[in-house]
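Only the shape, not the letters, is given here:
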């Protein structure tokens, strides 16, 4: 099963969103698919895909342990890790196709027949007022989701100081959270993503202020490298009945080991696009399991990462819940063909077809375009 080509395909699916995919074609006319979406880094990812192709065309696609091996000391940063992760996804798709089985079987089989999802409503909230977030949450509730997440605090950034704009952003963020909690009632899991916008001191105040909303978890309040303070904040969260979650943009087992050893998080969130491959996430999950830490993969982008994540989550014993971007665009369902990715009352059914179970559909979806006003705060990447 020799590799005939490796190509990047970037698609523009909303005025503020591009998705990126990696396709590996083999000489026996199979195609394996991975996702390498990395906001506002499309030219760099495309160049890294070309670099991989120059080195790997002609290699045996069955040798994924060697040709998609994650090395933590290699240069290239998150761009290289994201491209390599997509390569591993695509090679796993090919291997499972060749075996005539779905990917979750390739990973050792499933612990569950369906995967519980929660709705990230952040991009589906319009307008971005408390009422707009509440309306998005009610839509997700109607579709059967039992967990809702929002990222309510932009444009706050603690390094900018205690400015009037920061204070106003914090107050509005709290109002957004309260509006969503009121809209969904007391029994639905509510998650809040802070996107590293807080200092340890201001994060402690945040934990105090959101405790009244009975959060299921608080996510990424401070920079990932601050292990001692993250562990302290975890204690503050646990004392108020909520989990602390994070580590969505790290790559490789070696990056996760210090977090587990330091007791930083109740929930780790490795992303199939960034963490170094499906097998690498299984290793991360196994390490986390030894410390009683749960796994809830980060998954707020396109349908290919989602499909891979569903297979992956089925095979993780300490899996908690899987994120899905809710309400952003119907392209999530329309740009792929094969098994349906439609959500089933807040859950995803396991694909049963050989391989990933989906492929990119032919069509006229525009190619990726530069985002002059990117969705992500440019200070956060």
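Yep, that arrived. The structure presented is a predicted model; accordingly, all values stated were derived computationally and were not measured.

going forward, measure contacts between C-alpha atoms and count neighbours the same way
Noted.

and stretch 134-149, which residues are buried?
Neighbour-count burial for stretch 134-149, counted by 16 or more other CA atoms under 10 Å, picks out 134-141, 144-149.

okay, these in TSV with secondary structure and distance to residue 188 next?
Below are the buried residues of stretch 134-149 laid out as TSV (DSSP: H, G, I helix; E, B strand; the rest coil; distance: CA to CA, whole Å):
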residue	secondary structure	distance to residue 188
134	helix	13
135	helix	15
136	helix	14
137	helix	10
138	helix	11
139	helix	13
140	helix	11
141	helix	9
144	coil	11
145	coil	8
146	coil	5
147	strand	6
148	strand	7
149	strand	11
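
Quick one: the helices in this protein, in order.
Remark: helices assigned in the chain by DSSP state H are 42-56, 64-67, 77-99, 103-106, 130-142, 164-184, 200-210, 227-239, 253-261, 278-290, 303-314, 331-334.

Minimum distance to residue 13: which of those has it?
Residue 13 lies closest to helix 331-334 among those, at 6.4 Å (CA to CA).

quick one: contacts of that closest one?
The list of residues contacting helix 331-334 from outside it, by CA atoms under 8 Å, 6 or more residues apart in numbering, reads 13, 302-303, 340-342, 361.

What is the most widely separated pair among the residues you listed?
The span of the contacts of helix 331-334, defined through CA to CA, is set by 13 and 340 at 18.8 Å.

Show me which of these two is the more surrounded one.
Neighbour count, other CA atoms under 10 Å: between residue 13 and residue 340, residue 13 has more, with 21 against 15.

list the contacts for the more buried one?
19, 329, 331, 365-366.

number of nearby residues for residue 201?
Counted by other CA under 10 Å, the residues lying close to residue 201 total 12.

rewinding a little: for residue 381, find the nearest of the helices of the chain.
That would be, of those and by CA to CA, helix 77-99, which comes in at 10.7 Å.

Adding distance to residue 347, write the helices of the chain out as TSV.
Listed next are the helices of the chain as TSV, based on distance: least, CA to CA, whole Å:
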stretch	distance to residue 347
helix 42-56	31
helix 64-67	30
helix 77-99	22
helix 103-106	16
helix 130-142	12
helix 164-184	18
helix 200-210	27
helix 227-239	27
helix 253-261	27
helix 278-290	21
helix 303-314	10
helix 331-334	15
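
Nearest to residue 121, out of these?
helix 130-142 (6.2 Å).

and here's the other structure:
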């Protein structure tokens, strides 16, 4: 009775974004939940999940690693974010099922707990330096010792002027560091909108010690570009939320091009691939700093992963008092991982520890979402 009976993608609007969940059910009636991380392209992932279900239904749900290999290797064109986002959701759901079957939390399936609570970094932005600093002040008051900002200079509508954005962001970071001192771990998400030269100039705008890391300054297609950038600044990099395999991450680890690994368990290939990447990162003294921008299923999976790996720094959270995003609606998710101040409490129940109110979530009509198509002042297209 361990065979997979059904695999169903469920796309719904939760809070201010869509969530693509996957419901996997065994012949004995055990339900496992997974989540995909490829935001704004969910329909393509849902189609892939339906395709995978054609050969996964009837297979033993316990053969998680083998299923990962078959979904990865059963087509000529290997990998890619659409495929691995679908694989991630299925893999997470299968771990949820196995934990429920054995009546143990998922982290026990990964080797047990390394820690009892999961430290997080709080995220915030603001429409002005004053508002941003005030939001950081709130996070610090609420117990956060690690904060990542999204600069108001990078939130400029459809037109993105790199120089203007860099100047604003540098002033914001200097002001935050001045008020909160060296004790606060301070990072910034550049959302891969800059070039190598622009990033180097941005880093030079700030005194040494202003910022503890910069996240995703440029796109990840070229490790050589990151190698060049690495020679131009001493500020640590946090890279990896775009990675869809250990192979994609490999040159960044082998060549020392990132100091924090921003793995996304809902994109990399679920627990199966994330644990391999964690081991590879540990060998290079790189700590995991997981990407966690989605809902309770993603959060729960990432908390279990974060509990099990030895090399860990902070987990991203979008549940602080300065972000009212609605991703973790308690009516839709009556049971979910809980926070205590700035940390997640590692759940001890079977599986992931998440329940979904299907009656409600199936009524949440998804919206068609198209990310901003940013242009520079001269009219040319640039990265969002």
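Noted; the coordinates are in hand. Everything numeric here is computed off the predicted structure, so don't read it as measured data.

before we move on, back to that, can you tell me which of the contacts of residue 13 of the first structure end up in strands?
residue 19 (DSSP state E).

Show the buried residues in the contacts of residue 13 of the first structure.
The neighbour count (16+ other CA under 10 Å) marks residue 19 as buried among the contacts of residue 13 of the first structure.

ok, so of the contacts of residue 13 of the first structure, who is nearest residue 45 of the first structure?
residue 19 (11.3 Å).

Next, the contact list for the equivalent of residue 329 of the first structure over in the second structure, please.
Alignment note (TM-score structural alignment): residue 329 of the first structure maps to residue 325 of the second structure. The neighbourhood of residue 325 of the second structure, defined by CA under 8 Å, 6+ apart, consists of 15-16, 318-319.

which one of the residues you listed is nearest residue 271 of the second structure?
Taking these together and measuring to residue 271 of the second structure by CA to CA, the closest member is residue 318, at 21.0 Å.

From residue 379 of the first structure, how far off is residue 190 of the first structure?
Counting by CA to CA, to the nearest Å, the gap from residue 190 of the first structure to residue 379 of the first structure is 27 Å.

Surely residue 199 of the first structure is in contact with residue 222?
Yes: because the distance of 5.9 Å satisfies CA atoms under 8 Å, residue 199 of the first structure is recorded as touching residue 222.

quick one: which of these two has more around it?
residue 222 (23 against 17).

so what corresponds to the more buried one in the second structure?
Counting by TM-score structural alignment, residue 222 of the first structure corresponds to residue 218 in the second structure.

So what's the residue count around residue 334 of the first structure?
15.

nope, residue 39 of the second structure is what I was after
The number of residues packed near residue 39 of the second structure is 18, by other CA under 10 Å.

these two touch, right, it and residue 21?
No: in this structure, residue 39 of the second structure is not within contact of residue 21 by CA under 8 Å, at 11.7 Å.

Overlap in contacts, the two.
Among the neighbours of residue 39 of the second structure, none is also in contact with residue 21 (CA under 8 Å, 6+ apart).

so stretch 100-114 of the first structure corresponds to what in the second structure?
Mapped onto the second structure using TM-score structural alignment, stretch 100-114 of the first structure covers residues 103-117.

buried stuff in the matching stretch?
104-110, 113, 117.

between these, which is closest to residue 86 of the second structure?
Residue 86 of the second structure has its nearest neighbour among those in residue 106, at 19.6 Å by CA to CA.

OK, contacts around that closest one?
Taking CA under 8 Å, 6+ apart as the contact definition, residue 106 of the second structure lies against 95-96, 98-99, 304, 350-352.

I'd like the distance between it and residue 305 of the second structure.
8 Å.

Next: residue 92 of the second structure.
For residue 92 of the second structure, the distance to residue 305 of the second structure - CA to CA - is 11 Å.

Pick out whichever of those two has more residues nearby.
Higher neighbour count among residue 92 of the second structure and residue 305: residue 92, with 32 against 24, using other CA under 10 Å.

any common contacting residues for residue 92 and residue 305 of the second structure?
With contacts defined as CA under 8 Å, 6+ apart, the residues shared by residue 92 of the second structure and residue 305 are residue 271.

any idea which strand is longest in the first structure?
When the first structure is parsed with DSSP E, its longest strand is strand 3-14.

what's the mean deviation for it versus the second structure?
Strand 3-14 of the first structure differs from its equivalent in the second structure by a mean of 1.5 Å after superposition (mean CA distance after the TM-score superposition for the first structure).

just how off-centre is that strand within its chain?
Counting by CA atoms, centre = their mean, to the nearest Å, strand 3-14 of the first structure is centred 19 Å from the centre of its parent chain.

List the buried residues for that strand?
By 16+ other CA under 10 Å, the buried positions in strand 3-14 of the first structure come out as 3-6, 8-13.

Helix 42-56 and that strand, what's the angle between them?
If you take axes from the mean of the first three to the mean of the last three CA atoms, to 10 degrees, strand 3-14 of the first structure sits at 170 degrees to helix 42-56.

In stretch 25-36 of the first structure, which residues are buried?
If you call a residue buried by 16+ other CA under 10 Å, then stretch 25-36 of the first structure has these buried ones: 25-26, 31-36.

End to end on it, go ahead and measure it.
The first-to-last residue distance of stretch 25-36 of the first structure comes to 16 Å (CA to CA).

what's in contact with it?
For stretch 25-36 of the first structure, contacts defined as CA under 8 Å, 6+ apart pick out 1-6, 19-24, 45, 61, 82-83, 85-94, 273-274, 302, 304-305, 356, 359.
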